[in-house]
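**Q** sequence below, structure please.
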Amino acid sequence: MIRVVVIDDEALVRSGFRFILEAVDDIRVVGATDGLGAVELIAATRPDVVLLDIRMPGRNGLDILAELNPRGGGPVVAMLTTFDTDSYIADALRKGASGYLVKDTDPEQLPHLVRSLASGGVVLSAEASRAVLHSGLGTVGDDRAKLQVSRLTARERDVLLLLAQGSSNTEIGAQLHLSGGTIKDHVSSILAKFEVATRVQAALVADRAGLLAHGRSER
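**A** Coordinates of the predicted model:
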């Protein structure tokens, strides 16, 4: 069972996400509140995934993210935003968020995206990632990113492409016919070669290098 907490200042958004997610058998929303009660609720419920509004009155989502410290073993966090061009998204990804969701995400896709987050996947749409890149994380065609990608083995490149498309380790292993442990080792190697801490940051390096555009052109 995947345990989820929803943090948003709008009660309607909280209840809507709860209704959608609890319609499936393997996800439970164990708590929902606004920014002021977020850290205490998360500490009490110990969720696997936190859906965190990036802009809230009283308590900013970025400040809450820093306290949750997803890089230090805290829960997986995806930011919620109204627009996929939100200027705060780049900062959230730098601070360890595992992606972001626009609030009008297709209800049929939401449970799948939560499952992907819980299993280590990246939730970052190709279209919106370009807005993030151009807001401060680099530009597509970046020479340094191309050099970093060139240092990967052929298999690591395959793993990176699937990782950047949002696949979890299990999904990558199934597509490449490799064990989960082997995929985990490849991901660790990619992060070390890129000198980044999170899968999202690795995905952004891939996009800056033009790898995602190349991968999409082949499909």
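**Q** going forward, measure contacts between C-alpha atoms and count neighbours the same way
**A** Fine.
**Q** how far away is residue 95 from residue 157?
**A** Per Cα to Cα, to the nearest Å, residue 95 is found 25 Å from residue 157.
**Q** with residue 113 instead?
**A** When residue 113 is compared with residue 157 (using Cα to Cα), they lie 23 Å apart.
**Q** please give the structure of this sequence too, so both can be compared:
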Amino acid sequence: MIRVVVVDDEALVRSGFRLILNTADDIDVVATTTGAEAVDTVRREGPDVVLLDIRMPDVDGLTVLRRLRALPQPPVVAMLTTFDADEYILTALRSGAAGFLLKDTEPEQLAQLVRTLAAGGVVMSPKASRAVWQSHPGAAGVDDEQAARVGRLSEREKEVLLLVAEGLSNGEIGGRIHLSAGTVKDHVSAILTKLRVGSRVQAALLAQRAGLLDAGRRHPESGR
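**A** Take a look at the predicted model:
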């Protein structure tokens, strides 16, 4: 059972997410709360996944994210936002968020996105990630050293990174390219080390900025 906490300042949003997610047999929304009570609630409930509103009047989502990431056993955190070019998304991703969900995500997709997060995947659609970078052109470039790190990845590692950026878990990547989940995990670890980043999201963002994702979409056979 995947334990979820929803953090949002609007009661209607909290109740809506609870209602939708609790229809799934493998997901239990154990609590919903405002930003002010978020950290205490997470400590008490020990969820696997936290869906966290990025903009709240009592305490902003970025502050809550930092506090959650500092916990001894931090949950997976995905940010909730109303539009895909939210100026705070980039900061949240760099601060350890495992992705972000739009609040108008189709109900039938929501449970699967939570499953992806719980399995260690990234929730960040290519369309949305492009919107983030296009909204912040000053942050979009990569320096020569960052580009060189991406270029030093093996072809298999690039293939795995493209699938990481699609939001797939290790098991799902393994099924796509016929590798064991353990082998995929080793590839992901090597990718993070070579790119000098600390998370799958940061690796996906660097790949996006370096143009690897666009190249992969032009040559879709790389993700077969």
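**Q** quick revisit: neighbour count for residue 113 and residue 157 of structure 1, which is higher?
**A** residue 113 (21 against 18; other Cα atoms under 10 Å).
**Q** list of residues touching the helix or strand that contains the more buried one?
**A** In this structure, residue 113 of structure 1 is located in helix 110-118 according to DSSP states H and E. Where contact means Cα atoms under 8 Å, 6 or more residues apart in numbering, the residues beyond helix 110-118 of structure 1 that reach it are 2, 20-21, 24, 27, 48-49, 76, 78, 98, 122-123, 166-168.
**Q** check the fit of the very next helix or strand once past that helix onto structure 2 and give the mean distance.
**A** Note on helix 110-118 of structure 1: by DSSP H and E, the next helix or strand toward the C-terminus is helix 126-132. Between helix 126-132 of structure 1 and the aligned residues of structure 2, the post-superposition mean distance stands at 1.8 Å (mean Cα distance after the TM-score superposition for structure 1).
**Q** what's the helix or strand following helix 126-132 of structure 1 packed up against?
**A** Next along the chain after helix 126-132 of structure 1, taking DSSP H and E as the criterion, comes helix 143-150. Helix 143-150 of structure 1 sits against helix 180-194, helix 199-208, with contacts defined as 3 or more Cα pairs under 8 Å, 6 or more residues apart in numbering; DSSP states H and E.
**Q** contact partners for the residue most central in space within structure 2?
**A** In structure 2, the C-alpha closest to the average C-alpha coordinate belongs to residue 99, at a distance of 2.2 Å (Cα atoms, centre = their mean). Contact partners of residue 99 of structure 2, counting by Cα under 8 Å, 6+ apart, are 77-79, 93, 122-124, 201.
**Q** over to residue 17 of structure 1?
**A** Taking Cα under 8 Å, 6+ apart as the contact definition, residue 17 of structure 1 lies against residue 6.
**Q** doesn't it fall inside a strand?
**A** No - looking at residue 17 of structure 1 with DSSP: H, G, I helix; E, B strand; the rest coil, it is helix, so not inside a strand.
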